[in-house]
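Asks: Pasting a predicted model and its sequence here:
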Amino acid sequence: MTTTPVAATPTTRAAVPVPAPARAGGILAIILVGYFMVILDNSIVITGLPHIRTELGLTSGGLAWVQDAYLLTFGGLLLLGARAGDILGRRRMFVTGLVVFSLASVVVGLAPTGGWLIGARAVQGLGAAVLAPSTLALLTASFPEGPARTRATSAYGAVAGIGASVGLVAGGLLADLVSWRAGFLVNLPIGVVMLVAGLRVLPETPRTPGRFDVPGALLATLGPTALVYGFVRAGEAGWADAGTLAPLAGGVALLGALVAVERRAAQPVMPLTLFASRERAGAYLARLLFIGAMMGFFLFTSQYLQDDRGFSALAAGVAYFPMTVVNFVVALAVPRLQRRTSGPALLVAGLAFAVVGTGWLGLVDAGTSYAAGIALPMMLIGAGQGLAFGPLTASGIAGVEPSLAGAASGVVNSVHQLGGALGMSLVLALTGTYAAAMTAGAVLLLAALVAAVLLVLPSARRSSGA
């Protein structure tokens, strides 16, 4: 995560005072619950998709956009959200993001049509784009480098992994017993409690004078959106279709323009110096591939269990329980394991577990039992998530100067969301069966493992003098 005592503000500014232990516990609880809400809404919709399809009459492409609309605005505007925290104050942005996210959740829960639902999901992603980077920046500003930071970032990383699994179980439970809408409406009371607690407990960080890089933020959103549209179109019309090739080419051009704009921008939302560190660059790439594979895993496994195995939405959600338990136990053990070995070494081990688990799921057929052929590989994936998420977050902000802490946290979270949208859409375009989708996910995870071994692990060893 960083090398200096922590304030995610310029060195010329006064650092935020380190809170007393009791107050630090309250700060961490608010940060984790806020981030948990954001991550939860990535996955709580997945087990309810069959209900949404039936109730609102959405096509397969429409269902994909229910998820992608959230992920793309979330990931694309995160960089601007992180910059807003630097300029306007991170507590202020935490509160603003929480309000937008909670109100948009209500609109999602009350949506009368698919268009309303997709539009509200996009606004919900906007709220998350402001809220999420504020959580990590507040964590960085509130906990000094050392054991306290390690414990806090491990908990933060655990939320990233566990939130997705809990969302699947909660989404299935609510879809079957109440309504898929309930999973979004419950965000309002939680948001109100968080708002009151945040205003009382969270410290405000010093403001940094500066400008908003709107062109950079728009390009960071439009480029991935064009690519996702191309991937979704490829799944429907094929890779040779002009409607597929045009957005794919446009997406690449927009991302190239993003790099050009950021090179010239006086205060870029995505400072290219963040990618100068091989450890950070490797962590960003590994996270992009890892989350892409995981979102594909969650989406396709849920649909496979319900459509091919006849599970109810609740049963499909509960089917993830073995993975969730293992994920939780392993994530709690990460701080102790890091006293014996390095975070990057745990990252490599976690990715290896995930490769094996996802590849194993690629072998399923009609005769495969749930216990031996699905639950066991899910447990390996859970172990991989538990080991990988904390170190991925740590390496993603390792060695960052205080003045760039907000931007670095924005890149970590942006990669997380955009990786989910891009990976899920790519797997959807390349595969036709569940086994093929899992095999494609294993390939993405293997690429993430290679990135971790070649970039993250050696860089971390050099910085530690090993």
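Replies: In hand now; what should we look at?
Asks: Going by C-alpha atoms from here, please, whenever you check contacts or count neighbours.
Replies: Will do.
Asks: so how many other residues sit close to residue 147?
Replies: Here the number of neighbours of residue 147 (other C-alpha atoms under 10 Å) works out to 12.
Asks: Hmm, I typed the wrong one, I wanted residue 273.
Replies: In terms of burial, residue 273 registers 10 neighbours under the definition other C-alpha under 10 Å.
Asks: That one and residue 280, how far apart?
Replies: Remark: distance between residue 273 and residue 280 (C-alpha to C-alpha, to the nearest Å) = 10 Å.
Asks: Other residues contacting stretch 281-294?
Replies: Counting contacts by C-alpha atoms under 8 Å, 6 or more residues apart in numbering, the residues outside stretch 281-294 that touch it are 274-275, 351, 392-393, 395-396, 411-412, 415-424, 440-442, 444-445, 447-449, 451-452, 454-456.
Asks: Now, of those, which are buried?
Replies: Among the contacts of stretch 281-294, those buried by neighbour count (16 or more other C-alpha atoms under 10 Å) are 274-275, 351, 392-393, 395-396, 411-412, 415-424, 440-442, 444-445, 447-449, 451-452, 455-456.
Asks: so residue 379 makes contact with residue 322?
Replies: Yes. When contacts are counted by C-alpha atoms under 8 Å, residue 379 is listed as touching residue 322 (5.9 Å).
Asks: Who has more neighbours out of the two?
Replies: Under the criterion of other C-alpha under 10 Å, the comparison of residue 379 against residue 322 puts residue 379 first, with 22 against 18.
Asks: Would you mind listing the residues in contact with the more buried one?
Replies: Contacts of residue 379 were listed using C-alpha under 8 Å, 6+ apart, and they are 322-324, 326-327, 357.
Asks: Check residue 300 too.
Replies: 434, 437.
Asks: so which strand or helix has it?
Replies: With secondary structure defined by DSSP states H and E, residue 300 is part of helix 278-303.
Asks: Same check on residue 233?
Replies: Using DSSP H and E, residue 233 falls within helix 214-237.
Asks: put this beside the first:
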Amino acid sequence: MSTVTTTQLSHESIDLRDVRNEFPLETERQNQSDGPTASKARQATTTFQLSGLNFLSSAVNGIILVSLPTLVAELNLPEQLHVWPISVYGLAVGSTILPVGSLADAAGSRIVDLVGCFSMALLLLASGFVKSGEQLVAYRALQGVAMSMHLASSVSLVTQSIPKGRARNVAFSCLGLSQPLGFSVGLVLGGVLVDTVGWRVGFYLTGGLSLLLSFVGLWALPKSRDRRTASEVVHELKRKMDWVGSLLASAFMVCLSYFLAIVSSDIGSVSHRDSIATLCAAGFALPAFVAWVHRQTRLGKPALIPNSIWRNTAFSSVCATMLLSFAVLKSMEQYCSLFFQEVQGLSATETSTRLLPSLVVGIILNFTTGLFVHKVSARWLVAGSSIVCAGGPVLMALAKPEWPYWYSAFFAQLLQPISGDILFTVGLIIVSEAFPEDTQALAGAVFNAASQFGTSLGLAIMQVVAGVVTNQAAARETPIDALLLGYRASFWAMTGFMVLCFALGHVGLHKTGKVGNKKDD
């Protein structure tokens, strides 16, 4: 009697065979290997190692965000680069993760992940010794490339080492929560470090722990059963990699992310020639990518992401809702921090303690989502968590500076992480089942690209909304009141995002039942 995992559907099945037929080269060895056979201890260590790197990289983002004013002053960072220590990281991840995912499937997820982990650790340690803001921006860009190697490989490594069912659901849950959880811890830790020993210690600490986890990965991460020589790997790269598709996808992500970063820092730059040229380049790269993968599929050649996969409504919907949910999650973290510091005048440490409730809720969700995800319809998990999470920005939009923390902001922090944490687990299960076993790294890359792009898009849109409203109110309001109006406008925009996320989840997943179920045949 064999054990399998199925996705139960309430009305009709999502037949993924047609989608998998679009990966003719990737499915050749799919049935040649047995399922994962790693011991439970190694499975747990693998999950811990992969989630730990996610946690630490996100913690760095939180540390940088809360210490940005101090960091900018100490490193004399030029005004046009003030937000780049944060934004360039997401830009680098988003622009490289798709080709890196395809590379991991061809060359092996283990080697790609380990290269990314060790590179990330060394770059974090080096960042603690920077002498200028430009050096930090450069290191942050390289960290983004290294992290894309880890993120793209993580899903594949989980599916290689952990069998389908509850254990894999919990592993996906840990991968999902580790990012927002790490960011929240980074905000708290960054506030303490800025007020005590300094922000550089944050890089030393996260870099050292990342290096330790990288060595753990040498033992824990599953080794490929497909023994190949270097020449065979090179041949596989030539045969399986869609190099043109990877280039077009990266060009689109780079141009669009760069455009959003420029516009978010200065809304007036939208009419500049370089901004228009960047947007036009993105507008050319997207249809060119669609046309190219259509050609590749028609000729039976490798296609990075076949167009047919987007006809899977569950897959398309979960990518869209993931984008919106992470756009709100990261924006809430940033603008709640700004509300506490810039409007209420609290210190970095006081701000950090007010963000702790979201950390506690995140920990609880980490231990529970993977356990109950297979018992509740994916439609109601996604839609329900989205509409509940929408209450967070509503409470912050209504909050008054003179109100005690417990009136409104506290409850907003409790609601903030619900959608992103639940959706990440549900989404990873759906996405991993939509791709063949030999393309799980690409599956992880697609999913993480949605979350990374959502983060960049959300922060850019909210910064534009807040900036426009603040500038309009500056003539008639005090500086603090003008800031408050801008922040409130961004919170209302976040509410709209979550309502849209609810609608997409409710409609797009209406035929999807429970996911991640394990049953015996």
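Replies: That came through, no problem. Since this is a predicted model, take the numbers as computed values, not measurements.
Asks: Could you get me the TM-score between them?
Replies: Their TM-score after superposition, calculated using TM-score structural alignment, normalised by the length of the first structure, is reported as 0.91; 462 aligned residues with a C-alpha RMSD of 2.7 Å.
Asks: and residue 46 of the first structure, helix, strand or coil?
Replies: In terms of secondary structure, residue 46 of the first structure is coil; the call rests on DSSP: H, G, I helix; E, B strand; the rest coil.
Asks: What is the aligned counterpart of it in the second structure?
Replies: The criterion is TM-score structural alignment: under it, residue 46 of the first structure has residue 65 as its aligned partner in the second structure.
Asks: so that match sits right up against residue 187, yeah?
Replies: Yes. Proximity of residue 65 of the second structure to residue 187 meets the contact threshold set by C-alpha under 8 Å, at 7.2 Å.
Asks: more crowded one of these two?
Replies: In this view residue 65 of the second structure and residue 187 are compared by other C-alpha under 10 Å, and residue 187 has more residues nearby, 32 against 23.
Asks: rewinding a little: give me the next element, helix or strand, following the helix holding residue 233 of the first structure.
Replies: If you walk from helix 214-237 of the first structure toward the C-terminus, the next helix or strand you reach (DSSP H and E) is helix 242-264.
Asks: got the contact list for that following helix?
Replies: Applying C-alpha under 8 Å, 6+ apart, the external contacts of helix 242-264 of the first structure come out as 215-216, 219-220, 222-227, 229-231, 233-234, 237-239, 268-272.
Asks: switch to 6 Å and redo it
Replies: 216, 219, 223, 226-227, 230, 233-234, 268 (C-alpha atoms under 6 Å, 6 or more residues apart in numbering).
Asks: quick revisit: can I get the contacts of residue 379 of the first structure in CSV with distance to residue 346 of the first structure and secondary structure?
Replies: CSV is the format used below for these (distance: C-alpha to C-alpha, whole Å; DSSP: H, G, I helix; E, B strand; the rest coil):
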residue, distance to residue 346 of the first structure, secondary structure
322, 21, helix
323, 18, helix
324, 18, helix
326, 15, helix
327, 14, helix
357, 16, helix
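Asks: Spatially, which two of the residues you listed are the most separated?
Replies: In the contacts of residue 379 of the first structure, two members sit farther apart than any others by C-alpha to C-alpha. They are 324 and 357, at 14.0 Å.
Asks: pretty sure residue 518 of the second structure is in a helix, no?
Replies: No. Residue 518 of the second structure: not assigned to a helix; according to three-state DSSP it is strand.
Asks: For it, give its distance to residue 165 of the second structure.
Replies: Counting by C-alpha to C-alpha, the gap between residue 518 of the second structure and residue 165 of the second structure amounts to 5 Å.
Asks: Looking at those two, which one has more neighbours?
Replies: In this view residue 518 of the second structure and residue 165 are compared by other C-alpha under 10 Å, and residue 165 has more residues nearby, 21 against 16.
Asks: Matching that one against the first structure, which residue comes up?
Replies: Residue 165 of the second structure maps onto residue 146 of the first structure when the alignment is built from TM-score structural alignment.
Asks: mind checking the longest helix of the second structure?
Replies: In the second structure, taking DSSP state H as the definition, the longest helix is helix 440-473.
Asks: tell me the angle of it relative to helix 313-338?
Replies: Between the direction of helix 440-473 of the second structure and that of helix 313-338, the angle (axes from the mean of the first three to the mean of the last three C-alpha atoms, to 10 degrees) works out to 40 degrees.
Asks: Mind giving me the packing neighbours of the helix or strand following helix 440-473 of the second structure?
Replies: Later in the chain than helix 440-473 of the second structure, the nearest helix or strand by DSSP H and E is helix 479-508. Packing partners of helix 479-508 of the second structure (3 or more C-alpha pairs under 6 Å, 6 or more residues apart in numbering; DSSP states H and E): helix 313-338, helix 378-389, helix 391-398, helix 440-473.
Asks: how big's the offset between the third one and the first structure?
Replies: With the two structures superposed, helix 391-398 of the second structure lies on average 1.6 Å from its match in the first structure, counting by mean C-alpha distance after the TM-score superposition for the first structure.
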